[in-house]
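Undergrad: Take a look and give me a structure for this.
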Amino acid sequence: MPPPIVVLIAVSALNPLALNMLVPSMPGLERAFATSYATVQLSLSLYLIAVALAQLILGPLSDRHGRRPVMLAGMALFLVGTAACLLAPTIEAFILGRVVQGVGSCAGLVLSRAIVRDVYERDRAASMIGFVTMGMAVAPTLGPALGGALDEQFGWRAPFLLLFAVGVAVLAGTWATLNETRRPGQSEGGLAGHLGAFAVLARSRDFVAFAVSSMLVSGVFFAFLGGIPYVMQKLLGAGARETGLYLMWLAAGYILGNFLSGRYATRFGVIRMMAVGNVIGLGAVTGALLLHLAGYHHPVAIFAPMTWLGIGNGIALPSTIAGAVSIRPDLAGAASGLTGTLQIGFGALVTVFMGALLGDSALPLFLTMATLAAGGLVAGLAARAAVR
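TA: Take a look at the predicted model:
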């Protein structure tokens, strides 16, 4: 029996909620812990690295032991990490808590995709992933605004108190409603079997094309996430609350893109949806770059095109992910984990890069995003050629 869609949405939402709720508070954390912006940004970068590496383990583990036990363990670990952040006396303890939080939250991120692939064939899986990610996109829509408002009103610990309460509710709901979906015959090897699964996938030209496209398209978003708090609050003089509210534009676009993916992926197929989304994303980033070069240095000149970036990514990413996990259905967990690792690991590197690159201008941010968007389009075309 397929799990309730609301359960998949809930477990998927924990990761982006924990990621995005912190973003408006980063300058505030810099002041609270009397440290540098680059050090605070490590809480974002190391969170992403933890998510990336954990996916390499959790995906294959779920192929061997089942989706349900691995999912429940991840949700419990998320609560441990959130509590550690909430009680952290130093920036070092806070960063450690974020790492634990990232490992736990990625269980929902990677296993929700594998569960969908367990139950549905490829094009139908792309449609269902679109609906799941449309729902989970509500988290980054509300997360920055909630995080910014709570930070300004009660301090940086308040968002983590809310995250802990949400985590308890999600764990309880998962325990009560999530059934096992792993089918007999899926990978059950040990460590050697897990590594072998990655090797098999890495030798597949089809898988590599889909995974690299997913990595680069996601990299555009992570570049923006790593650079926009600095641009908004240090270059444009906005506050945490205002930054969070503007970030809702991007998330709203992503929700619309996910809706379109869920509505039309079955009709048009993953290849066409991926191409359309990538073209929209590249056009949006190019528009933001041109507005900046023309001297329009205002949040609206940034976030209006970024809304279209959200639409493009929302259309493209469900199809790239569905394509990647459908190459070898018997290795769906490993494929989901490896794809997610490439997405999040590359995103972590991009955020570190943006922290080092930004100075007195936002131009490096837009140039980086445009380069990644162009690469994502090229990789998407390669994926199209690979499956023909």
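Undergrad: Every contact and neighbour count from this point should use C-alpha atoms.
TA: OK.
Undergrad: is it true that residue 207 touches residue 329?
TA: No. Using C-alpha atoms under 8 Å, residue 207 is not in contact with residue 329; the gap is 11.6 Å.
Undergrad: neighbour count winner among these two?
TA: Remark: of residue 207 and residue 329, residue 207 carries more neighbours, 26 against 17, as counted by other C-alpha atoms under 10 Å.
Undergrad: mind listing what the more buried one touches?
TA: Contacts for residue 207 (C-alpha atoms under 8 Å, 6 or more residues apart in numbering) come out as 201, 323, 324, 325, 327.
Undergrad: Same question for residue 368.
TA: Counted by C-alpha under 8 Å, 6+ apart, residue 368 has contacts 220, 223.
Undergrad: Now do the same for it: helix, strand or coil?
TA: When classified by DSSP: H, G, I helix; E, B strand; the rest coil, residue 368 comes out as helix.
Undergrad: What number of residues are in the vicinity of the residue nearest to residue 22 when sequence neighbours are not counted?
TA: The shortest distance from residue 22 to any non-neighbouring residue, by C-alpha to C-alpha, 6 or more residues apart in numbering, is to residue 147 (6.3 Å). Neighbourhood size, residue 147 [other C-alpha under 10 Å]: 31.
Undergrad: Could you say which helix or strand holds residue 147?
TA: Following DSSP states H and E, one finds residue 147 within helix 138-154.
Undergrad: what's the answer for residue 355, then?
TA: helix 332-357.
Undergrad: and if you look at residue 181?
TA: Counting by DSSP H and E, residue 181 is part of no helix or strand.
Undergrad: Settle this for me: it is touching residue 69, isn't it.
TA: No. Using C-alpha under 8 Å, residue 181 is not in contact with residue 69, being 11.3 Å away.
Undergrad: Comparing those two, which residue is more hemmed in?
TA: Neighbours per residue, other C-alpha under 10 Å: of residue 181 and residue 69, the larger number sits with residue 181, 18 against 15.
Undergrad: now the more buried one: how far from residue 223?
TA: 35 Å (C-alpha to C-alpha, to the nearest Å).
Undergrad: quick revisit: who are the neighbours of the helix holding residue 355, in terms of helices and strands?
TA: helix 37-65, helix 91-119, helix 191-202, helix 205-230, helix 299-326, helix 363-386 (3 or more C-alpha pairs under 8 Å, 6 or more residues apart in numbering; DSSP states H and E).
Undergrad: Before we compare anything, build this one as well:
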Amino acid sequence: MSRRVAFLLVLLSALGSLGIHAFVPALPAVSAGLGAPVGLVQLGITLYLAGLIVGQLVGGWTSDLVGRRPILVAGAGLYVAGAALCAAAPDITAFLLGRVVQGCGGACALVVSRAVVVDLSRAEETAAELARLSLVVLLAPTLAPLLGGLLVSAGGWRLIFAVLALAGSGALAATWLALPETGAARRAGETSAFAAFPRLLADGRFMRFTAINAIGTIGMFGFLAGASFLLVDLYGLDPAGTGIAFLCVAASVMAGTLLCGRIETRRPGQALRWGTATFALGGLIMLGLAGNAGHPAALIGPMMVSGFGAGLTGPSALAGALRVPEPAFRGTASSLFGALQMLMGAAATGVMAAFYRPTVYSVALPLAGAGLVIALLAWTAPRRPAA
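TA: The predicted structure follows:
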């Protein structure tokens, strides 16, 4: 893979994450500017996530049918159209429609970019290349709120979406001019466009990698949904202290992601095994401290251990899942992998909202349980060569 193509894929992968996190600081300004209730403006996050799920599920699959390049162009185009509609929205209805369109476009860009990485890389390089994309997706939530806040202060909330539309336009132009078609042709005997879904769902190897990622997401999203309340209500941290705590966890995930590629290049399969074991260890430590967790370090310290494990696990699980036996199904594999991850994350936040209690146990139990399950799946997997 050339550096030019690698940079383009990084830009495309970042669009979706930028679209959600840069918007967060603008929520009050959008409400005031459009004269809409706060609840309706917050729906802009929910609908964007819905667009991400639909876009991920459809984008990769259609890239198997018509090629990677057309779907990346279409995804970037949808992202630009959605952002432009938000920037010019005269009312909340147009704004929410723009958020759905933007989310679909960002998801297509992310999910097909992953498939392009697999198309262009050797099996032993795939995890390292995907780790680079994952690192950008992790960095965006850290930097995007700051960018969004600066843009709101400089020119109002509409400026955020104008800048996002400009970034999407750059990605669209670069994709059109510089990205070659990388998708494998469909096999001559393939008659049903929907055959990829049942085949992948019946593929034990693909489902094992996908389940490891999706179940790990339960523990991570459970922490994200509950930790803010614990840090404020149980430990009395102010917003700045809470932000620092989450930054420490994000840094641990990034550190694991950076290390993942190096391990997988030298010892394929080991990053997944040690990552899931580390994830489980952090959950068990938190569970052991939960009964006497008088300091926020009892929550954040173990979560940093699990976060490091998640950074090791994510790219290696994705690389394993996308190395399916049929190259023409890689886009669909990327779709299913991403959509199931988001669905499990949404389910985890919903369960946390229904059963949350102001104790560390409410976070530690799902984290430790998810960690033990994914470690079991990783360490009992048969050793099979990558496709």
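Undergrad: re earlier: which residues in the second structure does the helix holding residue 355 of the first structure match up with?
TA: Aligned by TM-score structural alignment, helix 332-357 of the first structure corresponds to residues 330-355 of the second structure.
Undergrad: And that stretch against the first structure, how far off on average?
TA: Here the mean offset of stretch 330-355 of the second structure against the first structure after fitting is 1.8 Å, by mean C-alpha distance after the TM-score superposition for the first structure.
Undergrad: Now do that stretch: distance to the chain's middle.
TA: 10 Å (C-alpha atoms, centre = their mean, to the nearest Å).
Undergrad: same deal with stretch 257-267 of the second structure?
TA: 19 Å.
Undergrad: Repeat that for stretch 205-218 of the first structure.
TA: Centre to centre, stretch against its chain (C-alpha atoms, centre = their mean), the figure for stretch 205-218 of the first structure is 15 Å.
Undergrad: try stretch 28-47 of the second structure
TA: The mean C-alpha position of stretch 28-47 of the second structure is separated from the chain mean by 24 Å, C-alpha atoms, centre = their mean.
Undergrad: Residue 291 of the second structure: neighbour count?
TA: The burial count for residue 291 of the second structure: 11, using other C-alpha under 10 Å.
Undergrad: can you pull the contacts of residue 47 of the first structure?
TA: So residue 47 of the first structure contacts 19, 95, 98, 99, 101, 102, 103 (C-alpha under 8 Å, 6+ apart).
Undergrad: doesn't residue 21 make contact with the residue nearest to residue 22 of the first structure?
TA: Yes. Look at residue 147 of the first structure against residue 21 with C-alpha under 8 Å: they come within range, at 4.7 Å.
Undergrad: Show me the common contact partners of these two, please.
TA: Counting by C-alpha under 8 Å, 6+ apart, the residues touching both residue 147 of the first structure and residue 21 are residue 159.
Undergrad: circling back: how close does the residue nearest to residue 22 of the first structure sit to residue 41 of the first structure?
TA: 16 Å.
Undergrad: Once you drop chain neighbours, what's closest to residue 11 of the first structure?
TA: residue 108 (4.5 Å).
Undergrad: count of neighbours near the one you found?
TA: 26.
Undergrad: For residue 72 of the first structure, see how far away it is.
TA: Counting by C-alpha to C-alpha - residue 108 of the first structure and residue 72 of the first structure are separated by 9 Å.
Undergrad: What of residue 231 of the first structure?
TA: In terms of C-alpha to C-alpha, residue 231 of the first structure sits 38 Å off from residue 72 of the first structure.
Undergrad: residue nearest the centroid of the second structure?
TA: residue 137 (6.7 Å; C-alpha atoms, centre = their mean).
Undergrad: how about the residue lying closest to that one once chain neighbours are set aside, what does it touch?
TA: The spatially closest residue to residue 137 of the second structure, leaving aside those adjacent along the chain, is residue 14, at 5.6 Å (C-alpha to C-alpha, 6+ apart). By C-alpha under 8 Å, 6+ apart, the residues touching residue 14 of the second structure are 110, 136, 137, 140.
Undergrad: Which SSE is immediately downstream of the helix or strand hosting residue 14 of the second structure?
TA: Per DSSP H and E: residue 14 of the second structure is located in helix 3-21. Downstream of helix 3-21 of the second structure, the first helix or strand assigned by DSSP H and E is helix 27-34.
Undergrad: residues near residue 120 of the first structure, how many?
TA: Count around residue 120 of the first structure with other C-alpha under 10 Å applied: 15.
Undergrad: I should have written residue 183 of the first structure there, sorry.
TA: 12.
Undergrad: and it, which of the three is it?
TA: Residue 183 of the first structure - assigned by three-state DSSP - is coil.
Undergrad: List the buried residues in stretch 67-76 of the first structure.
TA: Residues 67, 68, 70, 71, 72, 74, 75, 76 are the ones in stretch 67-76 of the first structure that count as buried (16 or more other C-alpha atoms under 10 Å).
Undergrad: Kindly report the same for stretch 146-155 of the second structure.
TA: Neighbour-count burial for stretch 146-155 of the second structure, counted by 16+ other C-alpha under 10 Å, picks out 147, 148, 149, 150, 151, 152.
Undergrad: with the first structure superposed, average distance for it?
TA: Stretch 146-155 of the second structure sits 6.3 Å off on average (mean C-alpha distance after the TM-score superposition for the first structure).
Undergrad: Repeat that for stretch 98-107 of the second structure.
TA: Stretch 98-107 of the second structure sits 1.9 Å off on average (mean C-alpha distance after the TM-score superposition for the first structure).
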